[in-house]
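1. Got a predicted model here, sequence first, then my questions.
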Amino acid sequence: MKDTTFSSTRLLELYDRISDAEDAIPRLRRFVLDLAVRGKLVEQDAADEPAAELLKRIAQEKARLLKAGEIGKFKARDQISHGDLAFAIPPPWRPAFVEAVLNELQTGPFGSSLHQSDYCLGGIPVINPASLQDGRIVPIEKMAVDITTLERLASFKLRPGDIVLARRGEMGRCAIVTENEAGWLCGTGSLILRPSTFLCARFLVLVIGSPFGREYLGSSSIGSTMQNLNQSILLNLPFGLPPLAEQHRIVAKVDELMALCDQLEQARAGREAVRDRLTTASLARLTAPETDAEAFQSHARFALQSLPTLTTRPDQIKTLRQTILNLAVRGKLVAQDAADEPAAELLKRFKAGKDALKKETGDARIRLAPDAKREGYPLDLPLGWEVQSFENLFLFIDYRGNTPPKTEGGVPLITAKNVRMGALNREPREYISEQTFEKWMTRGFPRLGDLFFTTEAPLANVCLNDIEEPFALAQRVICFQPYATIDTRYLMLALTSEVMQALIDGQATGMTAKGIKAAKLKPLPIPLPPLAEQHRIVAKVDALMTLCDQLEASLTTTAATRSKLLNALLHEALEPAAETADA
């Protein structure tokens, strides 16, 4: 007889070909279970008692228990055939419904019998779906009852060998009750399965938790928001029943292969952790305060050579993007040019612009304010750079207080929901009437290129205004309107950097939803390079962000390709077993 087993060696060979796929190990686990319930995981043995004889013994046991009044009778079902199964099974196997191998099936107590007030700390554990984790029963401290409640619900006590199955939420979660959990209470969201003593209960657990079992229960369950499983659905689950001896061999083989998957998972996690540490260290060296110009160039070369290899997940791209912004606001992204007009000259024009606007309008919001000090900014800055406060850079245009009444159409209303980090999104679209617009927009009108800033929910999202038609601003959004010409795209990049976000967050208040008051925001310092360098920084960030986009797209494409390869390889691994089994 040819060897039809799926060995550890074969699994390792398969893993070597698909290890780069993100979901390789979970897919391998499902694949092993799929082979198990199809009769393609271990070799059949002609010396085994056929499954047909096993079904007879199970039926005899049930008849004896029924006659003795120890169990109830299930509703009669139609005869099952091979055609009721979703796949072919080996000749020694027989098709069966779950009902055929259960002595009892019991639903946990209803909510009218087990109330929230019955729960206590330190009592006897109650096993609800949340307690069923990775094929094990894990007690939850707050889900327990005292001895009085346990005895009142004594018919729902768990016995060794029972199977507890979740009947709500994710289908297929189940576990076998051991001596340790004997006497615990089945909860309202669970079912108690008592299989025949002639059945390997662990094999039934594999069937229920297999891709086929989960799919059948999930597609048959009821409920739109949360799936619910009733007894009838479970009892009608068709499956292939192997000889008892083969059931035990299957369970042993699954244990062996799952243990190997655990080892592969740990090795993969270790590899990813090393990658993360290397990536973090490479990027951290670029932004370390003590890094001098020569060391920075060396670190930058290493990062550029290493990051394409180290970067394998989209979340790592996010870190790379933030590093680019951090370098930008530290003056380390582009070279300084001694010919550039110093930022101090730029600040003089801002002061003149602010004074002129105050003289022209008499706006009470424009007040004399001290210049920001370099000491208030947490990082060293290059020669020619300056810092200045929000208040001395911008006129604050905001609309605090009530939200204006909204209409189906009219003048667009820009709210905090439209201000995303780095981009203005017109969705969701909201409007106010023209009459409300005239009464509402009394504190100034945003101009193209002005900055929008959210003060709360979410805090400190920043984007540029690119809207040409008239619109209104809602509360929780501030328009920063510069007093003089500046590259507002640079300012947007600066405000989205980690250092500026940290400064803003440090002045915010609130527990559940942080917010910042304008008075706390106004004195905060913003790093300012010479205007010409601002333009160079923006151009360099654009180029690098484009590379990040390409890398991210490449990862997405690679992930899709790996997923297709994984599907093909798993199919290929299954087919030889099928051919051999049919030979």
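-> Structure's in. What do you need?

2. drop to CA atoms for contacts and neighbour counts, all remaining ones
-> Fine.

3. Strands of the stretch 51-200 of the chain, start to end?
-> Secondary structure of the stretch 51-200 of the chain, counting by DSSP state E, counting those that start in this stretch: strands at 94-97, 102-107, 119-127, 132-133, 136-137, 144-145, 163-166, 174-176, 185-186, 190-195.

4. Leu424 is nearest to which of those strands?
-> strand 132-133 (42.7 Å; CA to CA).

5. can you give me the strands in the stretch 301-450 of the chain?
-> 386-389, 394-398, 411-414, 419-420, 423-424, 430-432.

6. Show which residues not belonging to the first one make contact with it.
-> Okay, so that is strand 386-389. Defining contact as CA atoms under 8 Å, 6 or more residues apart in numbering, one finds that strand 386-389 is touched by 343-344, 347, 371-374, 377, 522-529.

7. out of those, which are buried?
-> 343-344, 347, 371-372, 374, 377, 522-529 (16 or more other CA atoms under 10 Å).

8. what about Ala518, how many residues close to it?
-> 14 (other CA atoms under 10 Å).

9. Next one: it from Leu286, what distance?
-> Taking CA to CA, to the nearest Å as the measure, Ala518 falls 33 Å from Leu286.

10. Second structure follows, compare the two:
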Amino acid sequence: MMELLQQHFDTAFAAPDGIKKLRELILTLAMQGKLVAQDPNDPPASELLKQIEAEKQRLHASPSSPRRRGSSQSKPLPPIRPEEMPYELPQGWEWVRINEICHDWGQKIPNAKFTYIDVGAIDNKLGTISPSTQILDATDAPSRARKIVKQGTVIYSTVRPYLLNIAILENEYDPEPIASTAFAVLHPFASVSARFIYHYLRSPIFIRYVENTQKGVAYPAINDGDFFNGLFPLSPLPEQHRIVAKIDQLMAKCNELEALRKAREEKRRTVHAAAIKQLLDTTSSFPQACPRADGEQESSSSKESDLRSPSTREQTYRGDGVSAHGWNFIQQHFDELYTVKENVAELRKTILQLAVMGCLVPQDPNDPPVSELLKQIEAEKQRLHASSSPRRRGSSGLKDLDSRFRGNDGIKTKSLPPIKPEEVPYELPKGWEWVSLEDVSEKIHYGYTASADHSNQKVRLLRITDIQDNKVDWETVPGCNARKEEVAQYLLADNDILIARTGGTVGKSFLVKGINVDAVFASYLIRVVPSIHMDVRYIKYFAEGPLYWRQLYAACSGTGQPNVNGTSLSQLLLALPPLPEQHRIVAKIDQLMALCDRLEQQIDAATGKQTELLNAVMAAV
């Protein structure tokens, strides 16, 4: 059995949760008597029970024994029914109740300085108690500081037991230790190993028992009665020691595997990050490294090999050997680097950053310059300003179209000053310009203040929480008590971009598409209405990339609850290419994001197969 188990360490190493499952298997086999060989010369568990009973009698007869004061573990135990036994034990083992193999030390109210052991002092991975436990005066004793514990005692947190806050008091404490009443206290009799008990309490067998017995959902707990009524597989004492030694040996190997996997994944992330950094740093320092139109036309049909092929690398980074080196490294090690989702996520960020640096598609000298685009945008703004009704909204009642911010705060801002050279993050390709988000938007303003009303669906109220993974299920969006004509200026339309302005989702954006209901947006959202002369998806991709997030975080106020206001949002710098190039960039991003989707699907499929293989191996063992 052990040879078979050790043969599959590599399988466990490959699967995403393989080492965790391997630990569970080790403990399961141990508690089934399958981890080490039985020795017919070992005294059977029935002899241990006789020794335990004799020790109980001695403790009970002792004047200082807590058992004379009425321990919670001293109640008569019900006989074990056959249907309670999870599996058949090897010869020489016996099923007993936990209460039969241990005792407690009673409780007391501290009357002098003491060492307080609460649940927070447990290292649930190592099964140890923090060396920095509290030493308290009796007058400062918490009401839960009651349970007496000693060296060799096993403590088990019965509150939220899924956290496995279990430990052995390996050392003596001065002043005396007192544990929280959140613990079940198990001091083993001399014929039982404390570490064998510890490993059993962490085994899948006992965990399943607790899960089936505990009460509560949000804050589950198992009471002492049910805990001590649980079954325990009592093996001969020499075999307990052999089992514990073998568990410790195999768990140490699991630790080594975990450390090796962590180091390998960290190295992969570090190497990938270094290659990406070199790529971005050299590209921003050498704009000539970015693609340029020189007679080659980029194919509109993409294959998954685009990012891997040398031809793509040469086209994308022609003109600078240093930049090409970073991309060359990624291309050569593509299959190794992109086997973890963290690196795919970084690749997505890099694509978005290269896009706004002008390094994702070639520039075309025949494109009209951005200066012409800005003139068109400004002319449209002036036309809207002079118009009596807003474009695309189809409603009356919207006044002061030049007010860029509207809502609870009533914010209005003056025209933004010109962008200074020292403010720009990097040099742009010829034909591009740095602009503010306001420069390319018809309007930026806060949402409508109202309470959600699920009984009124005439006008829906879109909230931050209704936006999940860049999607909205409009059927679940509540209504609000407002007449349509009162909220005309807040009605959503296709191509609106909504941005969360507060809380944990601050900065997250949503592009409205295919809306077929009357809906307004809540006051914790900011709407950006892009100019009709912009590719709205270029702005949306900008709002997902590193350049946007660096600026947004810098503009946020507050620490516990970060916020960004409309003024700061309007001043974010945007790298603006000509409109035809915007379309080409969006098409290329779509193509490369689809590749990233496929990479993640491949990772999921590979890890799924590894998990299936591991499960099959575990079942065979």
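-> Sure, I can see it. These figures come from a predicted structure and were not determined experimentally.

11. between the contacts of strand 386-389 of structure 1, which is nearest Lys439 of structure 1?
-> Among the contacts of strand 386-389 of structure 1, Lys522 lies closest to Lys439 of structure 1 (CA to CA), at 26.7 Å.

12. Please report how far Asp34 of structure 1 lies from Val254 of structure 1.
-> From Asp34 of structure 1 to Val254 of structure 1 the distance is 11 Å (CA to CA).

13. My understanding was that Phe31 of structure 1 contacts Glu572; is that so?
-> No: Phe31 of structure 1 is beyond contact range of Glu572, at 11.8 Å (criterion: CA atoms under 8 Å).

14. Settle it for me: which of these two has more neighbours?
-> Counted by other CA under 10 Å, Phe31 of structure 1 and Glu572 do not tie: Phe31 has more neighbours, with 18 against 12.

15. Nearest spatial neighbour of whichever residue in structure 2 pairs up with that one, chain-adjacent residues omitted?
-> Phe31 of structure 1 maps onto Leu25 in structure 2, with residues paired by TM-score structural alignment. Excluding the flanking residues, the one nearest Leu25 of structure 2 by CA to CA, 6 or more residues apart in numbering is Met618, at 7.2 Å.

16. Look at the one you found and say how many residues are nearby.
-> So Met618 of structure 2, with other CA under 10 Å, has 15 neighbours.

17. Which position in structure 1 pairs with it?
-> By TM-score structural alignment, Met618 of structure 2 lines up with Leu570.

18. same for the helix or strand that match falls within, what does it pack against?
-> Using DSSP states H and E, Leu570 of structure 1 sits in helix 531-582. Packing partners of helix 531-582 of structure 1 (3 or more CA pairs under 8 Å, 6 or more residues apart in numbering; DSSP states H and E): helix 8-18, helix 24-38, helix 314-328, helix 488-496.

19. tell me the most buried of the ones you listed?
-> Counting by mean count of other CA atoms under 10 Å, helix 488-496 has the highest mean neighbour count of those, with a mean of 22.

20. In structure 2, what residue corresponds to Arg268 of structure 1?
-> That one, Arg268 of structure 1, aligns with Arg261 by TM-score structural alignment.

21. a helix runs through that match, doesn't it?
-> Yes: under DSSP: H, G, I helix; E, B strand; the rest coil, Arg261 of structure 2 sits within a helix.

22. How much space separates it from Glu342 of structure 2?
-> Arg261 of structure 2 is 15 Å from Glu342 of structure 2, by CA to CA.

23. Then Leu416 of structure 2?
-> 38 Å.

24. what does Ala61 of structure 2 give?
-> From Ala61 of structure 2 to Glu342 of structure 2 the distance is 63 Å (CA to CA).

25. Skip the chain neighbours and tell me the closest residue to Ala513 of structure 1.
-> Ala457 (6.1 Å).

26. Could you pull up the residues touching the one you found?
-> Here Ala457 of structure 1 is in contact with 416, 513-515 (CA under 8 Å, 6+ apart).

27. Make a markdown table out of those and add neighbour count.
-> Conversion of the contacts of Ala457 of structure 1 to a markdown table gives the following (neighbours: other CA atoms under 10 Å):
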| residue | neighbour count |
| --- | --- |
| Ala416 | 22 |
| Ala513 | 11 |
| Lys514 | 16 |
| Gly515 | 21 |
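
28. In helices, which of those appear?
-> Counting by DSSP state H, none of the members of these fall within helices.
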